[in-house]
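Sequence and predicted model, in that order:
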Amino acid sequence: MTEAIVRPGRKPLKGRPLGTHRPTRGGTLLTVFVWICVVYFVVPLVWLVVASTKDNTGLFTTFGLWFGQGFHLFDNLADVFSKDGGVFSQWMVNTVLYAVTSAVGATVLATACGFALAKYRFRGSSVVFWLVIGSIMVPMTALAIPTYLLFSSMNLTDTPWAIILPSLVSPFGVYLMRVYAADSVDDSLLEAARIDGSGELRTFATIGVRLLVPGMVTVLLFQLVATWNNYFLPLIMLNTPSLYPVTVGLAGWQAAASSGGGAQVLFSTVLTGSLVSIVPLIVAFLFLQRYWQSGLAAGSVKG
């Protein structure tokens, strides 16, 4: 079906089919940019998957983005989980413990702080908010040494608390939840709850949290990935290999092989271990995505 374009004094012109639009230059450039971003992020993942199916020789004698002559994935997996007495499994458990505990704790604290900054007026609230924004600009590596000295004075180094406690603080999470709460939680709902006799804590738990689910899931995912991929903080805080997360453990394997003059020996093992380490993150994203989408849909409807 087409639309007719009628101009004064002229015959009707046959237009384009309804619902079709001529692509603009800006839209084409945006599409090209999106595809470039897709290639940038997907190619390393494809390379990691393909490399995990090769042995050490195949890594250097075959094309990086295609499979080699043999399929050595299961052999590499066996090497990963059997090396050094199966310590890789302990590293994965440690990583899950550090990441999940830190992500959940940081999400709870960021949600409470963001809600308070958005919905309560108290002396110094603006100063606190600007301090939070300023702390986002400070890189975590700059705080690593002061954090180490602080935890060393409390005899908490080389313990799981040295990784979990610093990760509970998420300035970006507080900022995100403050901005999200300001737009998502209507003040009239809070006033109605107070009139009905609901306390502030109960109002936050029953009304605020339900409306803030999409923002909470966002903070949870960000903090989960940040703690899971954290390398420098565990490196300076931990000395016992059984307490290492998978990032420090894999780096230690590669460093030990390099110092012994046999850097190529563990290439396939380290790469396969890296592939295994990202599987839980993929599962977490797929699992939390439905809560993210359902929360967005529920938050967009106002009663």
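Perfect, I can see it now. Residues are numbered from 1 along each chain as shown.

going forward, measure contacts and count neighbours with C-alpha atoms only.
Fine.

What residues does residue 174 make contact with?
109, 110, 111, 113, 114, 132 (Cα atoms under 8 Å, 6 or more residues apart in numbering).

Which one (most neighbours) among those residues?
residue 111 (28 neighbours; other Cα atoms under 10 Å).

my guess is that residue meets residue 218, correct?
No - counting by Cα atoms under 8 Å, residue 111 sits too far from residue 218 to count as a contact (11.0 Å).

Not counting sequence-adjacent ones, nearest residue to residue 105?
residue 168 (5.6 Å; Cα to Cα, 6 or more residues apart in numbering).

what's the burial count for that neighbour?
Neighbours around residue 168, by other Cα under 10 Å: 20.

quick one on the thing from earlier: in helices only, show me the contacts of residue 174.
109, 110, 111, 113, 114, 132 (DSSP state H).

who's in contact with the fourth one?
For residue 113, the residues meeting the contact criterion (Cα under 8 Å, 6+ apart) are 174, 177, 178.

quick check, nearest of those to residue 282?
Of all the contacts of residue 113, residue 177 has the smallest distance to residue 282: 23.9 Å, by Cα to Cα.

what's the neighbour count on that closest one?
28.

any idea what it is structurally, helix, strand or coil?
helix (DSSP: H, G, I helix; E, B strand; the rest coil).

what do you get for residue 122?
Applying three-state DSSP: residue 122 is coil.

distance of it from residue 131?
Per Cα to Cα, to the nearest Å, residue 122 is found 15 Å from residue 131.

Neighbour count for the two, which is higher?
Legend: neighbour count by other Cα under 10 Å for residue 122 and residue 131, higher for residue 131 (12 against 9).

host element of residue 16?
strand 13-17 (DSSP states H and E).

list the buried ones in the following helix or strand past that strand?
On the C-terminal side of strand 13-17, the nearest following helix or strand under DSSP H and E is helix 25-51. Neighbour-count burial for helix 25-51, counted by 16 or more other Cα atoms under 10 Å, picks out 48, 49, 50, 51.

Check stretch 161-171 too.
For stretch 161-171, using 16+ other Cα under 10 Å, the buried residues are 162, 163, 164, 166, 167, 168, 169, 170, 171.

One more to weigh against that first structure:
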Amino acid sequence: MAVTVAARTNALPGQNAGNGRRGPALVPTAVLVIGAAYCIVPALWIVIAASKTPAQLFSSATYSPSLGPGIVTNVRDLSSYDGGVFWHWMLNSLLYASVGGILATAVSAAAGYAIAKYEFRGRKMIFNAILAGVLLPQIVLAIPQYLLLSKIGLVDNYLGVILPQLFNPYGIYLCRIYAMGSIPDSLLEAGRIDGASEFRLFWSVGLRLMRSGLVTTFLLQFVVVWNNFLLPFVMLTSDDKFPLTVGLYSMLRHGADEASLYSLVITGTLLAVVPVIALFLSLQRYWRIDLVSGALK
């Protein structure tokens, strides 16, 4: 009898644990499926809508794709719209995102390296102030930035969009973490003993060991600048300086009087995603190196 009771006692926890593992597993799975659908469904709609002509866009079912040459027609019409201004907006976005991303990554790398590897008065206070900057929404900074840049004549100027985005608090935080984890203090001390200057250590040792982290910082900053709407909307007034976000918005406003522009805006939105996807795929190996090195540490 004692053996039977013990057997039942040992079996019950196992059964409860088994049931407990099965039951709660359905909840996160359902949440993941809903989240994936929430992300995929709008993107799928853009792909399907871009394949339709302006007439089909309003007459056919929402998720029924067009098998005709609608996407080719839309791309051709978009390319000829207002003398090909869409591709000019595309080049502007590439300029803002690439130059802004590279310069912001350089600033973040230098600041993160300095905070991580140097002892100086006020270091903790400065780092806490940088972290507080992450919490500030962009809309709070837009008007002060406009007033400051207007005093030095940078409104409706390319620099008026690039300069405010050079200081990225989150990028500085990431670079500090990467510098602390990937650059041994003993290696820096050995370089100082050999007579290397601090700039030489940062350039030849720090940046080399932080390479995968800098790629991550650049990708995040590139996407932020590429998708930024508020800052260029406030700073720019000339159509030829608009990035894609503001340019497509201006087309959408004109679409209220000309319904055929809706198809062009949707097609432009689809084409605007292509450079970001290409950048992520081309730099994917650095992401893998970063993940593997993080797992080894």
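In hand now; what should we look at? All figures in this text were calculated on a predicted structure; none of them were measured in a lab.

about what we covered before: matching residues in structure 2 for the strand holding residue 16 of structure 1?
Counting by TM-score structural alignment, strand 13-17 of structure 1 lines up with no residues of structure 2.

Stretch 182-189 of structure 1 too?
Going by TM-score structural alignment, stretch 182-189 of structure 1 lines up with residues 180-187 of structure 2.

got a list of contacts for that stretch?
113, 116, 117, 205, 206, 209, 210.

give me that answer again for 6 Å
Outside stretch 180-187 of structure 2, the residues within contact range by Cα atoms under 6 Å, 6 or more residues apart in numbering are residue 116.

first vs last residue of that stretch, how far apart are they?
12 Å.

what's the spacing between that stretch and its chain's center?
28 Å (Cα atoms, centre = their mean, to the nearest Å).

got the residue ranges for the helices in the stretch 51-200 of structure 2?
For the stretch 51-200 of structure 2, the helices defined by DSSP state H, counting those that start in this stretch occupy 54-59, 70-80, 85-117, 123-134, 138-151, 158-162, 169-182, 185-193, 198-200.

Quick one: the ones you listed as JSON lines, columns for distance to residue 32 of structure 2 too.
Output for the helices of the stretch 51-200 of structure 2, formatted as JSON lines (distance: least, Cα to Cα, whole Å):
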{"stretch": "helix 54-59", "distance to residue 32 of structure 2": "31"}
{"stretch": "helix 70-80", "distance to residue 32 of structure 2": "32"}
{"stretch": "helix 85-117", "distance to residue 32 of structure 2": "31"}
{"stretch": "helix 123-134", "distance to residue 32 of structure 2": "27"}
{"stretch": "helix 138-151", "distance to residue 32 of structure 2": "29"}
{"stretch": "helix 158-162", "distance to residue 32 of structure 2": "37"}
{"stretch": "helix 169-182", "distance to residue 32 of structure 2": "27"}
{"stretch": "helix 185-193", "distance to residue 32 of structure 2": "42"}
{"stretch": "helix 198-200", "distance to residue 32 of structure 2": "47"}
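
Quick one, which of those helices gets closest to residue 225 of structure 2.
Of the helices of the stretch 51-200 of structure 2, nearest to residue 225 of structure 2 by Cα to Cα is helix 85-117, at 5.1 Å.

corresponding residue for residue 168 of structure 1 in structure 2?
Match for residue 168 of structure 1 (TM-score structural alignment): residue 166.

ok, now residue 3 of structure 1?
So residue 3 of structure 1 corresponds to nothing, using TM-score structural alignment.

again, but for residue 291 of structure 1
So, by TM-score structural alignment, residue 291 of structure 1 is matched to residue 286.

correct me, but residue 130 of structure 2 touches residue 171?
No - taking contacts as Cα atoms under 6 Å, residue 130 of structure 2 lies outside contact range of residue 171: 10.0 Å.

circling back: does the residue nearest to residue 105 of structure 1 really touch residue 106, like I thought?
Yes - counting by Cα under 6 Å, residue 168 of structure 1 touches residue 106, with 4.3 Å between them.

If we only consider the buried residues of stretch 161-171 of structure 1, which is nearest to residue 271 of structure 1?
residue 163 (24.6 Å).

how much space between that closest one and residue 52 of structure 1?
From residue 163 of structure 1 over to residue 52 of structure 1 (counting by Cα to Cα), the distance is 29 Å.

Same question for residue 279 of structure 1.
13 Å.

Looking at these two, which is more packed in?
residue 52 (28 against 10).

Would you quantify the distance from the nearest residue to that one once chain neighbours are set aside to residue 234 of structure 1?
Distances taken as Cα to Cα, 6+ apart place residue 272 nearest to residue 52 of structure 1, at 4.8 Å, with adjacent residues excluded. Separation of residue 272 of structure 1 from residue 234 of structure 1 (Cα to Cα) stands at 21 Å.

Which of those two has more residues huddled nearby?
Taking other Cα under 10 Å, residue 272 of structure 1 and residue 234 do not tie; residue 272 has more neighbours (26 against 22).

can you count the residues close to residue 266 of structure 1?
Neighbours of residue 266 of structure 1 (other Cα under 10 Å): 22.

Residue in structure 2 paired with it?
Aligned partner of residue 266 of structure 1 by TM-score structural alignment: residue 261.

and what of residue 198 of structure 1?
Per TM-score structural alignment, residue 198 of structure 1 is aligned with residue 196.

Now residue 56 of structure 2: closest residue in space that isn't a chain neighbour?
Closest to residue 56 of structure 2 by Cα to Cα, 6+ apart is residue 66, at 8.0 Å.

Which position in structure 1 pairs with that neighbour?
So residue 66 of structure 2 corresponds to residue 68, using TM-score structural alignment.

returning to that earlier point: contacts only, for the residue nearest to residue 105 of structure 1.
Going by Cα under 6 Å, 6+ apart, the list of residues near residue 168 of structure 1 reads 102, 105, 106.

Against residue 259 of structure 2, how distant is the match of residue 198 of structure 1?
65 Å.

next one: residue 130 of structure 2
46 Å.

again, but for residue 124 of structure 2
Taken as Cα to Cα, the span from residue 124 of structure 2 to residue 259 of structure 2 is 55 Å.

Same check on residue 94 of structure 2?
Counting by Cα to Cα - residue 94 of structure 2 and residue 259 of structure 2 are separated by 28 Å.

Nice, that's everything, thank you.
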